[in-house]
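Asker: Quick one, structure for this:
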Amino acid sequence: MSGGPAAAEEEKMRVMVAVDDSDESFYALQWVLDKLLGVGNNNATDQDESMLRIIHVMEPFPHYVFPGVHAVFPTTSIIQSVNKAQEENASAILAHAVRMCAERMVKAKTSVLEGDPKEMICDVAEQMHVDLIVMGSRGLGKIKRAFIGSVSDYVIHHAKCPVLVVKPPAETNSLM
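Answerer: Alright, predicted model coming up:
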């Protein structure tokens, strides 16, 4: 039997929140801060950085496009410009997430990754030995989800740990 305060200290849950530039992903982070890591649940002053990981995955810029029948390759300067813009966007997204955590006095480690978001989220969660992946729901309709897929749907079916998809509350004025 492994009881006592020392065992409880070692068994803190490691949570990874995947964020992008959507309101839904920041709502999911806020939900984690309020419901999982809030002072009433786990004392925020006892929380360490290894408990909360916030990741952002940048999709690689395609180095070719097919408008019609011919392949078009962007110049090096265009690729560099797009990469710089993506890095600045990722930095701003994570800065906003860190501010949200700081307001609640919660420490978090952040990471920017590059690749296919759905695969990277699963891979990184496994590498980091995460206990729970949390992500926001974009609310794609059935048709869009069938054609373009859903990152959360993929992660739910392929992650090796539990996945929590946080849906924002329904708009009360949406019918007006």
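Asker: alpha carbons only for contacts and neighbour counts from here, please
Answerer: Will do.
Asker: ok, which stretches of this structure are strands?
Answerer: 15-18, 52-58, 109-114, 132-136, 163-166 (DSSP state E).
Asker: Can you say which of the ones you listed is packed in most?
Answerer: Highest mean neighbour count among those (mean count of other CA atoms under 10 Å): strand 15-18, with a mean of 25.
Asker: one more to put side by side:
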Amino acid sequence: MFQAYECILVGIDGSKQAFEAFKVACSIAKRNQAFLLAVHVIDQQLPRMMGFAPVNEALYEHEEKLAESYLSACRQYAYDQSFAPLKTLVVRGSARSVLVEDLVSKYRVDLIVMGQSGLHALERVMIGSVADYVIHQARCDCLIVPYKC
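Answerer: Predicted coordinates for the structure are as follows:
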């Protein structure tokens, strides 16, 4: 049975693994003639959960610039693959709720693609991985791209 997808969301955190997941998502989207949504979430919850003082706005602005560079690489890859229906977003909030709830309903996402683990090792140790949360809570298909050495 062939599963046709119309809107695919891929989480981008700047890791090599996330970029590999983007490549897989791009291939699936191209094959399905689907819309691809590449998202970087600036997690504002983690510092509070860890008991840190509020983060300076300049730090968030710096993170947004980094996110734009990650997403620029995604746009370039999609262009090189002759893939056009791509939207990139930088969103502030909890990665878990943004990916599983907010964007899935707003864009009618029917597939989420993520790397198995990304840059946030401290978060993974303290409260579990975003990928683990997504596969257990998402109300759409999920594809976790494993780490390849």
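Asker: Kindly provide the TM-score of these chains.
Answerer: Between these two chains, after superposing, the TM-score reads 0.79 (TM-score structural alignment, normalised by the length of structure 2); 140 aligned residues with a CA RMSD of 2.9 Å.
Asker: before we move on, back to that, as CSV, the strands of structure 1 with distance to residue 153 of structure 1 would be great.
Answerer: Putting the strands of structure 1 into CSV (distance: least, CA to CA, whole Å) gives the following:
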stretch, distance to residue 153 of structure 1
strand 15-18, 14
strand 52-58, 16
strand 109-114, 20
strand 132-136, 11
strand 163-166, 9
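Asker: contacting residues for residue 157 of structure 1?
Answerer: By CA atoms under 8 Å, 6 or more residues apart in numbering, residue 157 of structure 1 lies in contact with nothing.
Asker: State the distance from whatever residue of structure 2 lines up with it to residue 110 of structure 2.
Answerer: In structure 2, the residue paired with residue 157 of structure 1 is residue 136, using TM-score structural alignment. Residue 136 of structure 2 sits 15 Å away from residue 110 of structure 2, going by CA to CA, to the nearest Å.
Asker: what's the answer for residue 4 of structure 2, then?
Answerer: For residue 4 of structure 2, the distance to residue 110 of structure 2 (CA to CA) stands at 9 Å.
Asker: More neighbours: those two, which one.
Answerer: Taking neighbours as other CA atoms under 10 Å, residue 4 of structure 2 and residue 110 compare with residue 110 leading, 18 against 14.
Asker: Identify the residues contacting the more buried one.
Answerer: So residue 110 of structure 2 contacts 5, 6, 7, 8, 104, 140, 141 (CA under 8 Å, 6+ apart).
Asker: aligned partner of it in structure 1?
Answerer: Mapped onto structure 1 by TM-score structural alignment, residue 110 of structure 2 lines up with residue 131.
Asker: Who wins on neighbours among the contacts of residue 110 of structure 2?
Answerer: Neighbour-wise, the contacts of residue 110 of structure 2 (other CA under 10 Å) top out at residue 8, 26 neighbours.
Asker: tell me, which helix in structure 1 spans the most residues?
Answerer: Longest helix of structure 1, by residue count under DSSP state H: helix 76-103.
Asker: Pull out the buried positions in that one.
Answerer: Within helix 76-103 of structure 1, the residues that count as buried by 16 or more other CA atoms under 10 Å are 83, 86, 90, 91, 93, 94, 97, 98, 100, 101.
Asker: Not counting residues beside it along the chain, what's closest to the counterpart of the fourth one in structure 2?
Answerer: Taking TM-score structural alignment, residue 91 of structure 1 has residue 68 as its aligned residue in structure 2. Take residue 68 of structure 2 and drop its neighbours on the chain: the residue closest to it by CA to CA, 6 or more residues apart in numbering is residue 90, 7.4 Å away.
Asker: Next, the contact list for the one in structure 1 that sits across from that neighbour in the alignment, please.
Answerer: In structure 1, the residue paired with residue 90 of structure 2 is residue 112, using TM-score structural alignment. Neighbouring residues of residue 112 of structure 1 by CA under 8 Å, 6+ apart: 55, 56, 57, 58, 90.
Asker: conserved subset of these in structure 2?
Answerer: Mapped onto structure 2 and checked by both residues aligned by TM-score structural alignment, their matches' CA atoms under 8 Å, the contacts of residue 112 of structure 1 keep the contacts 55, 56, 57, 58, 90.
Asker: Same list (these) but as TSV, adding distance to residue 117 of structure 1.
Answerer: Output for these, formatted as TSV (distance: CA to CA, whole Å):
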residue	distance to residue 117 of structure 1
55	10
56	8
57	5
58	7
90	13
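Asker: From the residues you listed, pick the one nearest residue 34 of structure 1.
Answerer: residue 55 (18.6 Å; CA to CA).
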